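# pasting the structure only:
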């Protein structure tokens, strides 16, 4: 399993250190979070996504995540490329999660 359980401060650092990061923000007692746990693990182990760092944060334990999710519900997913937030949304199905990861995988950052 290539999922790193982390918190706000480390996530901020990782999004700048790693080219591509995919984050899952969860909440306690969230049925959809639980339902997407196995697919999230499976996708993180998929060789097609080996260049993406998968991280998981508990939104209740992380102030920045909690603020980010004020208008959203868990599970909330965020994709980053070179420190830039690309997409963020509440997702409910494995297909939605996989599609967001595929968009991140295919995203080509502009050369500076």
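Cool, got the structure. On a predicted model such as this, the values are computed, not experimentally measured, just so you know.
# contacts and neighbour counts: CA atoms only from here.
Will do.
# if we look at stretch 52-60, which residues are touching it?
With contacts defined as Cα atoms under 8 Å, 6 or more residues apart in numbering, stretch 52-60 is touched by 2-8, 11, 18-28, 44, 65-66, 69, 105.
# thought residue 21 was touching residue 84?
No: look at residue 21 against residue 84 with Cα atoms under 8 Å: they stay out of range, at 9.8 Å.
# related to what we said a few turns ago, can you tell me which of the contacts of stretch 52-60 end up in helices?
8, 11, 44, 65, 66, 105 (DSSP state H).
# Pasting the second one now:
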């Protein structure tokens, strides 16, 4: 599945229309965020995670979505199930992100 660009306008709707969601919060100035982008795209297309929606949110442009997950550092990853936050945290290691996503299975 492709990575979906999300923002404050469509975030709530995306949470309601997808049972399982992983969100990457980033900022344009964040070097670690840019480095993780191809890894995130690869994870979104990984068949292990079929049925999980992968969202990308610019944390600086979407304060409401940022607040919903309690973003305090970037890059920040959060998982949602049935519209509710399950877990989230700042991380830049692919293994840690995979471990987080696997909690949605």
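Great, that's in hand. Here the structure is a predicted model, which is why all the values come from computation and not from measurement.
# How close are the two chains, by TM-score?
Scored against TM-score structural alignment, normalised by the length of the second structure, the superposed chains reach a TM-score of 0.90; 103 aligned residues with a Cα RMSD of 1.3 Å.
# now stretch 3-11 of the second structure: which residue numbers in the first structure?
Under TM-score structural alignment, stretch 3-11 of the second structure corresponds to residues 3-11 of the first structure.
# Would you agree residue 88 of the first structure is in contact with residue 78?
Yes: the pair residue 88 of the first structure and residue 78 passes the contact test of Cα under 8 Å, sitting 4.3 Å apart.
# in what helix or strand does the nearest residue to residue 85 of the second structure once chain neighbours are set aside lie?
Nearest residue to residue 85 of the second structure, sequence neighbours excluded (Cα to Cα, 6 or more residues apart in numbering): residue 79, at 6.1 Å. Assigned by DSSP states H and E, residue 79 of the second structure falls within strand 76-81.
# Quick check: the residue nearest the centre of the first structure vs residue 8 of the first structure, distance?
The centre of the first structure sits closest to residue 23, judged by Cα atoms, centre = their mean, with a distance of 1.6 Å. Taking Cα to Cα, to the nearest Å as the measure, residue 23 of the first structure falls 11 Å from residue 8 of the first structure.
# Over to residue 24 of the first structure?
12 Å.
# So between the two, which is more surrounded?
Counting neighbours by other Cα atoms under 10 Å for residue 24 of the first structure and for residue 8 shows that residue 24 has the greater number, 26 against 17.
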